[in-house]
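Predicted coordinates and the sequence they were generated for:
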Amino acid sequence: MAIPNPEFHYEVAIRWSNEDRAYVAEVPDLPGCMADGSTYAEAVENVELVMRQWIETALELGRVLPEPKAGLVPN
């Protein structure tokens, strides 16, 4: 099933993990949606892929996508 084309505006939190020795990127609005990378850019690239897969799976299962919550920067 293809993901609908609208843009999704979910906040991504990125932190360095000393334990994993990697950057960890997490999407708080999508439970369990996270990825890591050896660089900041790699973590962002990886979490974008995982986010698309998370959304695709949710839609295939007939679940309603959570609305993105307000982030740190007001609209």
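That came through fine.

CA atoms for contacts and neighbours, from now on please.
Noted.

and Tyr23, that's in a strand?
Yes. Counting by DSSP: H, G, I helix; E, B strand; the rest coil, Tyr23 is part of a strand.

Pasting the second one now:
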Amino acid sequence: MGTVDDRQVIEVAPGYTATIQRRERWWIGWMDEVGGVNSQGATREELIDNLGSALHEALEMK
């Protein structure tokens, strides 16, 4: 298995946090408060943008 960086918890939107980590060449992450919202990106910034979009879509569906 490749390099795995330590997990980080970040705020994606007010009141919503995500756990993110680097896995080999990808960044992966998931929302802590909203099950099923997860994403990946080639960069940390891309992952954060993707998570924000996924969160927005999930909240619209509620």
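Nice, thanks for sending it over. Predicted model, so just to flag it, every value in this text is computed and none were measured.

any idea which element the aligned partner of Glu11 of the first structure in the second structure lies in?
Aligned counterpart of Glu11 of the first structure in the second structure: Thr17 (TM-score structural alignment). Thr17 of the second structure is located in strand 16-23, with elements delineated by DSSP states H and E.

Relative to the first structure, what is the average displacement of that strand?
In the superposition against the first structure, strand 16-23 of the second structure averages 1.0 Å from its aligned positions (mean C-alpha distance after the TM-score superposition for the first structure).

Could you list the buried residues of stretch 10-28 of the first structure?
If you call a residue buried by 16 or more other C-alpha atoms under 10 Å, then stretch 10-28 of the first structure has these buried ones: Tyr10, Glu11, Val12, Ile14, Trp16, Ala22, Tyr23, Val24, Ala25, Glu26, Val27.

how long is it end to end?
8 Å (C-alpha to C-alpha, to the nearest Å).
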